[in-house]
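A.B. asks: Sequence first, then the predicted structure, then my questions.
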Amino acid sequence: MDVIKDQIINKSIELFTQIGVKVVTMDMISKDLCMSKKTLYEHFSGKEDLIKNTFSKCISTTIQDLENKIKNCPNIIQQKFIILEDNNYFIFLKENQTLFQLKNFYPDIYIEMITLQNNLLKSLIKNNIILGIEEGLYRPKINKKLTVEYFYLFEKIIAIDDNLSKVHLNDNLVKKYFIELLIRSIATKKGIKELEKYVSKN
């Protein structure tokens, strides 16, 4: 574990968020860390390399947190709710000033980070579907590839579409309702029984 590299990345995300990806310079980062620019360049070849590593680390960390959260779920149905309910784990599904600057000034890095996050998210959804089929909770003949895209699209809509909040229910109720509908569309009788048990308790 490279402690200095982690310090640089942590400081960078702090400055990128507070000041902006475009405005922050290598000089500012080294000054804030009381670190020489030489040390900075020993760990990163330049600002673009630092940006890429910083956002990549953010994505990897959030996905790892989510994986740890779902690891001890009693069943696949509950795991699916956890994956889809909290879209705070997926920073590149939201819109904010930091990502706006990244998209406009470093479009190649932005696309690379979107792709990384999408692949990791889709991998979690795919694993859940495979395990659900193995446990008899999801129908075995569903098209796995299309189902992954189907669930991913839902996650994306929930993250960016403000219109869902206009149904006069709080955001959590809206999410739970749509997740329940999605799971019902692929669940077996056994899966629906587990789903209804989970919904009644939550």
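C.D. replies: Thanks, I have the structure now.
A.B. asks: going forward, measure contacts between C-alpha atoms and count neighbours the same way
C.D. replies: OK.
A.B. asks: remind me, longest helix of the protein?
C.D. replies: Secondary structure of the chain per DSSP state H: the longest helix is helix 107-134.
A.B. asks: any idea how far that helix is from the chain center?
C.D. replies: Chain-centre distance of helix 107-134: 9 Å, with Cα atoms, centre = their mean, to the nearest Å.
A.B. asks: Can you spell out which helices and strands pack onto it?
C.D. replies: For helix 107-134, the elements it packs on are helix 47-71, helix 76-85, helix 97-105, helix 144-160, judged by 3 or more Cα pairs under 8 Å, 6 or more residues apart in numbering; DSSP states H and E.
A.B. asks: out of those, which comes closest to S123?
C.D. replies: helix 144-160 (8.5 Å; Cα to Cα).
A.B. asks: Can you tell me the centre-most residue of this structure?
C.D. replies: F90 (2.2 Å; Cα atoms, centre = their mean).
A.B. asks: Contact partners for that residue?
C.D. replies: If a contact means Cα atoms under 8 Å, 6 or more residues apart in numbering, then F90 has 59, 62-63, 117 as its contacts.
A.B. asks: same thing but 7 Å
C.D. replies: Not one residue lies near F90 by Cα atoms under 7 Å, 6 or more residues apart in numbering.
A.B. asks: That one and I183, how far apart?
C.D. replies: As for F90, its distance to I183 is 21 Å (criterion: Cα to Cα, to the nearest Å).
A.B. asks: again with T62
C.D. replies: Between T62 and I183 the computed distance is 24 Å (Cα to Cα).
A.B. asks: Enumerate every residue touching K47.
C.D. replies: M26.
A.B. asks: next, the one to line up against it:
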Amino acid sequence: MKDKIVQKSVDLFLKFGFKSVTMDDIANEMGISKKTIYQHFQNKTKLVEATALTILDNISCGIDEICTLDKNPIEEIYEIKRFVMHNLKDEKSSPQYQLQKYYPKIYASLKSKQFVKMLGCVTENLERGVAQKLYRDSIDINFVARLYFNGIISLKDQDIFPRENFSTPMLMNNYLEYHLRGICSPKGLETLTQLHTNQN
């Protein structure tokens, strides 16, 4: 039952946001009593924490699977973006922003886990891109990997990018192109152009 509660909470929190969904909402959706939820989770904060960690684990596993496919590094970045967007339901409810605002301790813990995961993944992508001559060999990989992570995090900040003006897909597409055009070699730019041509 505990896993079922978490899975239903994942769906509801991603759809409506961590703040908006109540314990009553989850109980009603599942057709169980609120008391049943409290048997497994002391309070909503504990449930939010378990749910947020589950979302991170699901996305981390999916990213690991994509990385084993051995795509070229530019295609890999776009494939990861598609996977993350699909799993976060395009973030219409901005769950990460709500998490930061209403559950700052959980957000800080999650961000630190996310940083470790992303830093490893992006560093490996950059190293392969340089080795395949798709990225410039003069880039500082450690610097670019950290800058990339910081940029992704800042896209979630609605004070900087209000959702009424910047949709999540538009932000992600623009950011990826900005990132890649900054590090691609002439060969990489050809690959990027070809990728965009095939998508249109």
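C.D. replies: Yep, that arrived. Computed from a predicted model, the values in this text were never measured in an experiment.
A.B. asks: what's the TM-score here?
C.D. replies: The TM-score (TM-score structural alignment, normalised by the length of the second structure) is 0.66; 193 aligned residues with a Cα RMSD of 4.3 Å.
A.B. asks: So S20 of the second structure belongs to a strand, correct?
C.D. replies: No. Per DSSP: H, G, I helix; E, B strand; the rest coil, S20 of the second structure lies outside any strand segment and is coil.
A.B. asks: neighbours of the nearest residue to it once chain neighbours are set aside, just the number please.
C.D. replies: Leaving aside its chain neighbours, S20 of the second structure sits nearest to F13 (7.9 Å; criterion: Cα to Cα, 6 or more residues apart in numbering). For F13 of the second structure, the neighbour count with other Cα atoms under 10 Å is 24.
A.B. asks: mind checking which helix or strand F13 of the second structure is in?
C.D. replies: In the assignment (DSSP states H and E), F13 of the second structure maps to helix 2-16.
A.B. asks: List of residues touching the helix or strand following that helix?
C.D. replies: Downstream of helix 2-16 of the second structure, the next assigned helix or strand under DSSP H and E is helix 23-30. Contact with helix 23-30 of the second structure is made by 9, 33-34, 44, as judged by Cα under 7 Å, 6+ apart.
A.B. asks: any idea which of those is the one closest to I153 of the second structure?
C.D. replies: Using Cα to Cα, S9 is the member of the contacts of helix 23-30 of the second structure that lies nearest I153 of the second structure, at 23.0 Å.
A.B. asks: Contact partners for the closest one?
C.D. replies: 26, 51.
A.B. asks: Need the counterpart of it in the first structure.
C.D. replies: Taking TM-score structural alignment, S9 of the second structure has S12 as its aligned residue in the first structure.
A.B. asks: roughly how far apart are its match and D162 of the first structure?
C.D. replies: 30 Å.
A.B. asks: if we can go back for a sec, between T62 and I183 of the first structure, which is the more surrounded one?
C.D. replies: I183 (19 against 16).
A.B. asks: what's the counterpart of that one in the second structure?
C.D. replies: In the second structure, I183 of the first structure lands on L180 (TM-score structural alignment).
A.B. asks: part of a helix, is its match?
C.D. replies: Yes. Counting by three-state DSSP, L180 of the second structure falls inside a helix.
A.B. asks: what residues are up against it?
C.D. replies: Applying Cα under 7 Å, 6+ apart, no residues contact L180 of the second structure.
A.B. asks: distance of it from L126 of the second structure?
C.D. replies: Using Cα to Cα, one gets 10 Å for the distance from L180 of the second structure to L126 of the second structure.
A.B. asks: ditto for H86 of the second structure
C.D. replies: From H86 of the second structure to L126 of the second structure the distance is 24 Å (Cα to Cα).
A.B. asks: now do G188 of the second structure
C.D. replies: Counting by Cα to Cα, the gap from G188 of the second structure to L126 of the second structure is 12 Å.
A.B. asks: Likewise for C184 of the second structure?
C.D. replies: From C184 of the second structure to L126 of the second structure the distance is 10 Å (Cα to Cα).
A.B. asks: Then S94 of the second structure?
C.D. replies: S94 of the second structure is 28 Å from L126 of the second structure, where distance means Cα to Cα.
A.B. asks: is it true that E85 of the first structure touches Y177?
C.D. replies: No. Using Cα atoms under 7 Å, E85 of the first structure makes no contact with Y177, being 10.5 Å away.
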